[in-house]
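Asks: I'll drop the sequence and a predicted model, then ask my questions.
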Amino acid sequence: MLNKSQKKLTDGRLLVRNVGFNFLSKIFPLLAGVISIPLLISNIGTEKFGVLAILWLLIGYFGILDFGFSKSIVYELGKDLRAGIGDISETTGTITTVLILSGSFFGTLIILVSPYLVKDVFQLGTSMQNEVLYSFIILGIGTPVTMITSALRGILETFQEFKKISVIDTLGGGFNYLGLAAISFFSTNMIVLIIALIIIKLLIGATFYFYCKKLVSGSIFTFKMNTEKLKSAFDFGKWIAVSNVINPIMGQIDRYIIGAVLTMSAITFYTAPFDMIQKINLIPISITAVLFPAFTLAGNSVKKSSLIFSNSILATIILVFPLAGILIFFAEEILFIWLGQEFVDESTLVLQILIVGAFVNCIAKIPFTFIQGLGQPNVTAKLHLGEFVGYVPILWFLINTYGILGAAFARAIRVFVDWFALTFIANKKIHGKSFILETLALTGALIAIYFASTFSIGLVMKVISTVMLMGVYFSLVWNQYLDQDTKALFLNKLSKILKR
């Protein structure tokens, strides 16, 4: 039986609204990056931008260095709320203390190795070395801020405060790019730029803290560690950390093997379409960020978990399939407009194979999040370790045999196995519908769309046939898969939009 907090924080309409907020929060930073990066490169030069890109990458990878504790706080707070515990300061105090200590450790490590990186690893001119060295030192000092910000975000996610998170992410993400681009017109000094970046992170953290104080009874930073909470958080977080390490390696190793076996040009022809299809992941990422705390809260209610699970998979399928189908059907035209005829010749089929894989991978993120939300990240981590062991030799063989097409096929095989295994595991723990047959049928439909794209038909006919097929698809979805409540909610929202 769900308590009052669980019912409120796992309400279907709240989750749908928060998915929308989460998705929208990623659009503005994405556009800001498209606008700002060329300006930054033009103003500070390619060499300094390369250093800035590494600093951005380091900040992004701090999530790997937190031993999974930023995710643990969501899980542990979910357990507190399920148990009806009002004062959650012991949980927040324990985990934030660990993150402050780990952030200080890794920050100190960055400061200590930065002279070696600047002088011996990076190929930098003498005039730039001091500037870059101090930039790394400032980044090291700011590392604990980034770690704590992740924990504060986790508190807000637990309470489904995604509207607040979205506003902060939109502004913070936008300023990350636009702010630095604006500053670069007045100063190209790396030290100034990295200080601005840390100040933005500090402001984001302070805003998160302000909102968290309204939700948490007691102090967030108690600097007292509850050993029982610490052990539970570590047991959960260590497997999250394993996944955080393995997943990026599996996501990037194909490009390293292509570079080792083939040529640097081959990497370019593979990476360009690969980076394009990553944008599809914005949809499931927006959904799963909301689902993790929801699954954690609803963990003791099979009925509620099943409903959230099934609806999330259905929503992912409905939203991702049309996008995937359009990208496959118009792959040649998209590559020609974006990158030119050479990429059409070399990368079209690669892009189409990767999109089929991306469709299945988007759906796989739901059972992945569900299993972790139930408190079993060891299952997903062990699965991905097993996948990695099998994936590398298959990847190596297919690249040697078929080039970058082989890399695309290997990735598609891996994500299909991943989806099937995760769905099988989730089905043993839940009674919801997994839409396995629908996923297989739509994967077949994407393959059929690929064959249709090989026929010589004009662009106008392609557009007309796409509109007609999308009409049939959404009519089928409306009549066969949406319940009356969902239809009523959609029509109500549409009516309000049209009246404006």
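Replies: Arrived safely, thanks for sending.
Asks: drop to CA atoms for contacts and neighbour counts, all remaining ones
Replies: OK.
Asks: show me what contacts Leu323?
Replies: Counting by CA atoms under 8 Å, 6 or more residues apart in numbering, Leu323 makes contact with Ile280.
Asks: may I see the buried residues of the host helix or strand of it?
Replies: Taking DSSP states H and E as the definition, Leu323 sits inside helix 302-329. Of the residues in helix 302-329, 304-306, 308-317, 320-322, 324-329 count as buried by neighbour count, 16 or more other CA atoms under 10 Å.
Asks: next SSE downstream of that helix?
Replies: Taking DSSP H and E, what comes next after helix 302-329 is helix 331-339.
Asks: which residues of the stretch 251-400 of the chain fall in helices?
Replies: Taking DSSP state H, counting those that start in this stretch as the criterion, the stretch 251-400 of the chain carries its helices at 264-277, 282-297, 302-329, 331-339, 341-373, 377-402.
Asks: just put those helices in TSV and tack on distance to Phe62.
Replies: Listed next are the helices of the stretch 251-400 of the chain as TSV, based on distance: least, CA to CA, whole Å:
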stretch	distance to Phe62
helix 264-277	22
helix 282-297	18
helix 302-329	28
helix 331-339	33
helix 341-373	20
helix 377-402	19
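Asks: which among those is found nearest to Phe159?
Replies: Closest of these to Phe159 is helix 282-297, at 8.0 Å (criterion: CA to CA).
Asks: what packs against the closest one?
Replies: Secondary-structure packing of helix 282-297 (3 or more CA pairs under 8 Å, 6 or more residues apart in numbering; DSSP states H and E): helix 4-9, helix 12-60, helix 69-82, helix 126-158, helix 302-329, helix 341-373.
Asks: put this next to the first one:
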Amino acid sequence: MSVSRNATYNLIGAVLPILLALVTVPIYLKLVGTDRYGVLAIAWLLLGYFGLFDLGLGRATTYSIAALKDAPAQDRADVFWTAILTNVLMGVLGALVLWGAAAFFFDQIFKVDPALRPEISAAVPFLALAVPIATMTGVLSGALQARDRFLETNMVSVLSTSLFQLLPLFVALAFGPNLSLLLLASVAARAIAIAVLWWRCHLFITKGQKARFDRSQIKELLGYGGWVTVTGLFGPILVILDRFAIGAVLGAKAVTIYTVPFQLAQRITIFPNALVTAVFPRLPTASPEERAALSDKAVRVLLAGISLPILGAIYVLHPFLDLWVGSEIGRPAADVGVLIVFGYWANAFAVVPYSWLQGMGRPDLVTKCLLAQIPPYLVLLYFGMKWFGLIGCAAVFAFRCSVDFLLLWWAARRRLNPAPLIGLVALPMLAGAVISAALDYSDWRWWASGALLGMITAILCWKIAPPELMDRGRALVKRFVP
């Protein structure tokens, strides 16, 4: 199993849909109109949230099948069939709940042209139909990842996301922007992906094995998946609380100023998530020493791989936002954004102990760490906003991300051995955040400080990087520079 190769597959699989979305959103707006696209956006948001009816079975399936790496094939097939049948039942329940919730929301709450309401009502059943398909995707992908089939899962993910965005456009072109047809096309896109995933699972897990439902597996799968689900419920709260608080206290314009850089900074999570998803299937069967070595190496890879680009992003943020959204919003958004970017840099390392704890069968500790952060975070957010406005909110967010890493690492290892190493690299990062915000990018000192801090960060990353990463870097350079 090559972790670096699998991480590369995950990274490509995450980036390509983002690029496709940048292209298709303006086309959607032109073809279906603002109102219909707003309905579609809410429908997809509801579908994503009701994906929680997966109950964490996707990650639980990965953990359970990976732990049975050397067991008889029938044992892995039993886990697979038990997870699938349980997932289908929960998906049907989720579909019924979504049907009622979506019908009520679109009929009673959602503000839209009255002429469009009959079309929306007719489309709701197709939205409900997508729930069991969406929840099943997690189990099928998790099963393949447990068998180290990352190339297949990412190819199917790119295929699914591409079809999900393109099929409704083709339907709108051919038959007009009818919401029922658009949602049916979205369901068809997911169904095609399900068919491909099911075929691959048959080849690598269930082929030649009996289809059996093992009741003894249900408690273990739901016990593990339940904690993952609670994390999925409360984890996003820590990410969205600040914008609700800003909207309630500082107003809509402040939310816009804060949200623009926040959404850009969130893309930082792509790389650490790609890495830990590739590492995760090795953790259930690894010894404590092997887990420790993997986690230490993962932290060093992240430090060496993302620190210099993120320092560059901190400096580029000011001129980029001025150019993209104008200086009226760009300047205050950039002042806030440099702290948010720093926070996401710190948060990138939290995914390592997060994955460690789930990989050793303790997802409950992840949830408990997240829940413990909510009360003090609310208090700090209130005082930060009251005393320092948006800058205070961003600073509290960055501080919370750092604490999140320390809490999860302590829960996983009972020591904080990587903290000094990360703190060393954090010094030029923090200096860059302060200097880039204090100076205008037309000032020569802004450029000089960026170059100096970039050199310091590059040297630190060079010293920190694992030998395997350096060897790959040299090979890549030699490929393009003989």
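Replies: Good, I have the coordinates. In this text the structure is predicted, and so the values were computed from the model without any measurement.
Asks: Ala182 of the first structure is nearest to which of the helices and strands packed on helix 282-297 of the first structure?
Replies: Minimum separation from Ala182 of the first structure across those (CA to CA) falls at helix 12-60, 8.6 Å.
Asks: what about the closest one, distance to the chain center?
Replies: On the basis of CA atoms, centre = their mean, to the nearest Å, helix 12-60 of the first structure sits 12 Å off its chain's mean C-alpha point.
Asks: likewise stretch 66-81 of the second structure?
Replies: Worked out by CA atoms, centre = their mean, stretch 66-81 of the second structure lies 28 Å from the chain centre.
Asks: other residues contacting that stretch?
Replies: 61, 64-65, 143, 146-147, 205-206, 209-214, 217, 281-282, 284-285.
Asks: buried among those residues? Need that as a selection in ChimeraX.
Replies: Applying 16+ other CA under 10 Å to the contacts of stretch 66-81 of the second structure leaves a buried subset, and the ChimeraX line that selects it is:
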select :61,64,65,143,146,147,205,206,213,217,281,282,284,285
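Asks: whereabouts in the first structure does stretch 339-355 of the second structure align?
Replies: Using TM-score structural alignment, stretch 339-355 of the second structure corresponds to residues 353-369 of the first structure.
Asks: average distance between that stretch and the second structure?
Replies: Its aligned residues in the second structure lie a mean 0.8 Å from stretch 353-369 of the first structure after superposition (mean CA distance after the TM-score superposition for the first structure).
Asks: check the gap between the residue most central in space within the first structure and Gly20 of the first structure for me.
Replies: When CA atoms, centre = their mean is applied to the first structure, the residue found nearest the centroid is Ile285 (4.8 Å). Counting by CA to CA, to the nearest Å, the gap from Ile285 of the first structure to Gly20 of the first structure is 11 Å.
Asks: repeat for Ala426 of the first structure
Replies: From Ala426 of the first structure to Gly20 of the first structure the distance is 25 Å (CA to CA).
Asks: try Leu282 of the first structure
Replies: 11 Å.
Asks: with Met468 of the first structure instead?
Replies: Here Met468 of the first structure is placed at a distance of 27 Å from Gly20 of the first structure (CA to CA).
Asks: next one: Ile85 of the first structure
Replies: Separation of Ile85 of the first structure from Gly20 of the first structure (CA to CA): 30 Å.
Asks: more neighbours, these two?
Replies: Using other CA atoms under 10 Å as the criterion, Ile85 of the first structure and Gly20 rank with Gly20 on top: 18 against 10.
Asks: corresponding residue for that one in the second structure?
Replies: Match for Gly20 of the first structure (TM-score structural alignment): Thr8.
Asks: verify the stated contact: that match with Val276.
Replies: No - using CA atoms under 8 Å, Thr8 of the second structure makes no contact with Val276, being 11.3 Å away.
Asks: how far apart are stretch 232-239 of the first structure and its match in the second structure?
Replies: So stretch 232-239 of the first structure averages 1.0 Å relative to the second structure (mean CA distance after the TM-score superposition for the first structure).
Asks: equivalent range in the second structure for that stretch?
Replies: Going by TM-score structural alignment, stretch 232-239 of the first structure sits over residues 220-227 in the second structure.
Asks: can you list contacts of that stretch?
Replies: Outside stretch 220-227 of the second structure, the residues touching it (CA under 8 Å, 6+ apart) are 55-61, 64, 83, 361-364, 367.
Asks: and stretch 462-474 of the first structure, by the same measure?
Replies: Contacts of stretch 462-474 of the first structure (CA under 8 Å, 6+ apart): Pro322, Ile326.
Asks: stretch 82-91 of the second structure too?
Replies: 53-54, 57, 61, 131-133, 135-136, 139, 212-215, 217-218, 221.
Asks: what range in the first structure does it sit on?
Replies: Counting by TM-score structural alignment, stretch 82-91 of the second structure lines up with residues 94-103 of the first structure.
Asks: now swap in stretch 245-264 of the second structure and tell me
Replies: Stretch 245-264 of the second structure corresponds to residues 257-276 of the first structure when matched by TM-score structural alignment.
Asks: in the matching stretch, what counts as buried?
Replies: By 16+ other CA under 10 Å, the buried positions in stretch 257-276 of the first structure come out as Ile257, Ile258, Leu262, Ala266, Ile267, Thr268, Phe269, Tyr270, Thr271, Ala272, Pro273, Phe274.
Asks: quickly note the distance from the last one to Ile138 of the first structure.
Replies: What it means is Phe274 of the first structure. Phe274 of the first structure is 33 Å from Ile138 of the first structure, by CA to CA.
Asks: the residue nearest to the centre of the first structure maps to what in the second structure?
Replies: Aligning on TM-score structural alignment places Ile285 of the first structure opposite Asn273 in the second structure.
Asks: for the residue nearest to that match when sequence neighbours are not counted, give me its contacts.
Replies: Closest residue to Asn273 of the second structure apart from its sequence neighbours, by CA to CA, 6 or more residues apart in numbering: Val351 at 7.0 Å. Under the criterion of CA under 8 Å, 6+ apart, the neighbours of Val351 of the second structure are Pro272, Asn273, Val276, Phe405.
Asks: and which of those residues is nearest Leu29 of the second structure?
Replies: Asn273 (30.7 Å).
Asks: residues in contact with stretch 425-434 of the second structure: which ones?
Replies: By CA under 8 Å, 6+ apart, the surrounding residues in contact with stretch 425-434 of the second structure are 303, 307, 311, 314-315, 338-339, 342, 449-450, 453, 456-457, 460-461.
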